[in-house]
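> Sequence isn't available, so here's the structure alone:
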């Protein structure tokens, strides 16, 4: 009796397909790591505000991420990456609505002439968490006195239009990219842009009641939960490996793998340098090791290295982060003297230090020029400041920006959300 011979069909997978799958998977994992930064911002901000505003700040952080995802899908991504639909290097036009066609590249083998080396939708997923990060920066700066719906309304315009246009100028192949402006992972495109929108919002909404005395004296308003703030900082630190590491875009060959390893190391060393420098500088200034300054110092180090984490040595990355840590302490103190009330230090961390990060690119990247970097700083700041001012002012006229004095005293948890995060402990 003859035995049946089962035919085994072996599907041959080309190296290009393996590389495609690996790079797509790496992109998605890095995007998920950056999404964890949303939790980091939520914990950091809820730890640095008073307990009576905790539920509202958490609502803002989760709500803004959902708004950013929807608006970037509807039009933001098409504006930032219009492709052949770009009207000019200055005006992006609109590519198309995000859809299944954006993933047709999954059927294209990598390595061909101009063929992409990862799924189109993986690129969208990675980009959408960046725009949410920019909007998260605004959340903390205007905390404890802005109307929730006014904030969400601004989030719609920020994520659908304001952020994508200046993102197109650099990452979409627009005029800043052609001018030689360098910003590897977004010290300017993401962090300074978010901080600029936050600055305009803070100037229009005003300071919290009791923050500044008539004599100009600054009255500290301590946060309710420093353990949460510390947890948030560590979550952001972790997520930043995806933020910077994913911006290398590939990992499927030896050269790219080595580049990703260097980006990870430099990202970590800059954060460490920023944390230690801020802590020691605060010890010199205040005779105490201020935890909040250490936390903001670590974040400042991360922002400092985001514009160029690939070309510095680990030692130089530590120094760049350390300088950022010192700058953030000086900036937080300086903004308070100017009566610009930022409860979490977001404008200093992401804006002032974001400028430093863009300038620091010239220290290690031979392709960078100070002129191009200054041009990018000015262009992003002016675009976001002007457009944000228009949107904030319209919202102020139509809806109002600030809660009433009574609602502010009661806490935005009750006035905006109708519940308390800590009902047993909140003082009435």
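Perfect, I can see it now. Since we're looking at a predicted model, the values are computed, not measured.

> Please make it C-alpha for all contacts and neighbour counts, starting now.
Fine.

> Which helix or strand lies directly C-terminal to the helix or strand hosting residue 282?
Assessed by DSSP states H and E, residue 282 sits inside helix 254-286. Of the helices and strands lying after helix 254-286 in sequence (DSSP H and E), the nearest is helix 291-306.

> any idea of the angle that next one forms with helix 254-286?
150 degrees (axes from the mean of the first three to the mean of the last three Cα atoms, to 10 degrees).

> In terms of secondary structure, what does helix 291-306 contact?
Contacts defined by 3 or more Cα pairs under 8 Å, 6 or more residues apart in numbering; DSSP states H and E place helix 291-306 against helix 226-245, helix 254-286, helix 314-337, helix 353-360.

> Contacts only, for the residue nearest the centre of the chain.
For the chain, residue 133 is the residue whose C-alpha lies nearest the centre (Cα atoms, centre = their mean; 3.4 Å). Residue 133 makes contact with 37, 38, 190, 191 under the criterion Cα atoms under 8 Å, 6 or more residues apart in numbering.

> buried set for stretch 238-253?
238-252 (16 or more other Cα atoms under 10 Å).

> Tell me the one of those nearest residue 357?
Distance ranking of the buried residues of stretch 238-253 against residue 357, using Cα to Cα, places residue 244 first at 13.2 Å.

> And that closest one, how far from residue 196?
21 Å (Cα to Cα, to the nearest Å).

> now residue 26
Taking Cα to Cα, one finds residue 26 at 31 Å from residue 196.

> ok, the two, which is more surrounded?
Comparing residue 26 with residue 196 by neighbour count (other Cα atoms under 10 Å), the higher total belongs to residue 196, at 28 against 21.

> The spatially closest residue to residue 46 that is not a sequence neighbour: what's it in contact with?
Nearest residue to residue 46 in three dimensions, chain neighbours excluded: residue 54, at 5.2 Å (Cα to Cα, 6 or more residues apart in numbering). Contact analysis of residue 54 by Cα under 8 Å, 6+ apart lists 46, 47, 413, 420, 421.

> what do you get for residue 153?
residue 395.

> Please compare the first structure with the one that follows:
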């Protein structure tokens, strides 16, 4: 029993490292999808989000999300307190840790492992917002937003299911966070975009739309493959043990959904645009990953392919809808990839799950509740910051680039020509 506990705990920590790598994936993806004059700003935000996220989750978020029996409002709100450091350890008797006793009681990992694994998830949720508001948001208000969102909003909705709250009691199911992480982040991003507005020049007065391409598709592609790699820890670690069948099933369903999402986005984007659009395929892969996350442990292989393929079809349709119909300027497609596909994946549990207890209607209530709460919370937080200190850089700084305006540096060797930094031949 002691050896089994050790193996299970080790797998959770390895999975945590995988999820940590996802932050490098987000940083690379977002850096690739923005203009080169804003790369330092994106990398700075991603570096700070993981740092702020872990600290705030330790100080407030963890117990707010996992309150045990000490809930302020039963089923709805946890307790405001730092993680209990002593409670993270396995009980010791005469200096010997009681791992076997812990395993017999049903535990598969220590409280320390639980905190660090869940802390990576919390920071991931805030990272989703970063790319959506890129190239025009002030740095300090964004960091304040990320701190409050990770400390309060994300743990509250997470507690509703994973902390034994009202959605859990209702039978709602979200294995690794299609709604609790991705839809929460996606709809928070939507609220922030609405308050922030589009990038200058994106939508012209005559109704035409100006494409603002990212500066590096290689970086974006690297980011997606790093995210796919990290997702094996995101979903595989959510088995919460090293159970051979459970972990290997999740690896298979995760892989099949990602592949199906990429292929479906390839065909759908070609049908819509008559071109082979790499950005759509990359987002299609991510859409498939987001979609399968809610039921990766309860889908068959064919079910995972269907979930991923539908997510891949959704991606170009949703991106065009937000961009052209609603005039929502999302440089990385976060609202579509994480918000829309997060909802789809959660609903898919009620359609494709092999567990007959999973209900489509319950899934609908859960995902809409989480998305709505996150949207309102993000709107309130960012709206308050907008009123108090302003959230958007001025026009001159936006044109010049946030790298120079906010950080007084640039990502690449550059020369100054006509007031705009351009890559030199050495760059």
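That came in fine, so what should we check first? This structure is a prediction, so every number in the text was calculated from the model and none was measured.

> Could you tell me the TM-score of the two chains?
For these two chains in superposition, a TM-score of 0.93 is obtained (TM-score structural alignment, normalised by the length of structure 2); 409 aligned residues with a Cα RMSD of 1.4 Å.

> Quick check: the residue nearest to the centre of structure 1 vs residue 352 of structure 1, distance?
17 Å.

> Next: residue 388 of structure 1.
With Cα to Cα as the criterion, residue 388 of structure 1 and residue 352 of structure 1 are 18 Å apart.

> ok, now residue 200 of structure 1?
Shown here: residue 200 of structure 1 relative to residue 352 of structure 1, a distance of 14 Å by Cα to Cα.

> Residue 83 of structure 2 -> structure 1?
Counting by TM-score structural alignment, residue 83 of structure 2 lines up with residue 97 in structure 1.

> For my notes, confirm that match occurs in a helix.
No - applying DSSP: H, G, I helix; E, B strand; the rest coil, one finds residue 97 of structure 1 to be coil, outside a helix.

> Please report the number of neighbouring residues for it.
Residue 97 of structure 1 has 16 neighbouring residues, counting by other Cα under 10 Å.

> if you skip the residues just before and after it, what's nearest to it?
Residue 97 of structure 1's closest residue in space is residue 74 (Cα to Cα, 6+ apart), at 5.8 Å.

> which one in structure 2 is aligned with that neighbour?
Per TM-score structural alignment, residue 74 of structure 1 is aligned with residue 59.

> Likewise for residue 162 of structure 1?
Under TM-score structural alignment, residue 162 of structure 1 pairs with residue 153 in structure 2.

> what's that match in contact with, if anything?
For residue 153 of structure 2, the contact set (Cα under 8 Å, 6+ apart) comprises 373, 374, 377, 378.

> Tell me which residue of structure 1 lines up with the first one.
Alignment note (TM-score structural alignment): residue 373 of structure 2 maps to residue 383 of structure 1.

> After whichever helix or strand that match is part of, which helix or strand is next? Please name it.
For residue 383 of structure 1, the element it lies in under DSSP H and E is helix 370-398. Per DSSP H and E, the first helix or strand lying C-terminal to helix 370-398 of structure 1 is helix 405-410.

> so that next one corresponds to what in structure 2?
Residue span in structure 2 matched to helix 405-410 of structure 1, by TM-score structural alignment: 395-400.

> contacting residues around that stretch?
In contact with stretch 395-400 of structure 2 (Cα under 8 Å, 6+ apart) are residues 37, 135, 136, 200, 405, 419, 420.

> after superposition, how close is it to structure 1?
For stretch 395-400 of structure 2, the mean deviation from structure 1 after alignment is 0.3 Å (mean Cα distance after the TM-score superposition for structure 1).

> Same question for stretch 244-264 of structure 2.
Stretch 244-264 of structure 2 differs from its equivalent in structure 1 by a mean of 0.5 Å after superposition (mean Cα distance after the TM-score superposition for structure 1).

> how about that stretch, aligned to which bit of structure 1?
Counting by TM-score structural alignment, stretch 244-264 of structure 2 sits on residues 257-277 of structure 1.

> now that stretch: how far from the chain's centre is it?
On the basis of Cα atoms, centre = their mean, to the nearest Å, stretch 257-277 of structure 1 sits 17 Å off its chain's mean C-alpha point.

> List the residues that contact residue 239 of structure 2.
246, 247, 297.

> try 7 Å
246, 247 (Cα atoms under 7 Å, 6 or more residues apart in numbering).

> measure it to residue 113 of structure 2 for me?
14 Å.

> Ok, residue 156 of structure 2 next?
21 Å.

> The two: who's more crowded?
Neighbours per residue, other Cα under 10 Å: of residue 156 of structure 2 and residue 113, the larger number sits with residue 156, 27 against 19.

> which residues touch that one?
Applying Cα under 7 Å, 6+ apart to residue 156 of structure 2 gives the contacts 64, 65, 77.

> The residue mapped onto the residue nearest to residue 46 of structure 1 from structure 2: what secondary structure?
In structure 2, the residue paired with residue 54 of structure 1 according to TM-score structural alignment is residue 39. Assigned with three-state DSSP, residue 39 of structure 2 falls in the helix class.

> picking that back up, dump the contacts of residue 54 of structure 1 to JSON lines, plus neighbour count.
Formatted as JSON lines, these follow (neighbours: other Cα atoms under 10 Å):
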{"residue": "46", "neighbour count": "29"}
{"residue": "47", "neighbour count": "24"}
{"residue": "413", "neighbour count": "24"}
{"residue": "420", "neighbour count": "20"}
{"residue": "421", "neighbour count": "18"}
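
> Where do the strands of the stretch 51-200 of structure 2 begin and end?
Using DSSP state E, counting those that start in this stretch, the strands of the stretch 51-200 of structure 2 run over 92-93, 96-97.

> got a list of contacts for the last one?
Think strand 96-97 of structure 2. 90, 91.

> Over to stretch 301-311 of structure 1?
With Cα under 7 Å, 6+ apart as the test, stretch 301-311 of structure 1 has contacts from 183-187, 244, 259, 262-263, 266-267, 270-271, 273-274, 317, 320-322, 324-325, 350, 353-354, 356-358, 361, 364-365.

> and the gap between residue 194 of structure 1 and residue 360 of structure 1?
Distance of residue 194 of structure 1 to residue 360 of structure 1, computed by Cα to Cα: 20 Å.

> Also residue 234 of structure 1?
24 Å.

> quick one: which of those two has more around it?
residue 360 (24 against 19).

> That one pairs with which position in structure 2?
By TM-score structural alignment, residue 360 of structure 1 lines up with residue 348.

> show me what contacts that match?
residue 307.

> still on that earlier bit, winner for burial among the strands of the stretch 51-200 of structure 2?
With neighbours taken as mean count of other Cα atoms under 10 Å, those reach their highest mean count in strand 96-97, at a mean of 12.
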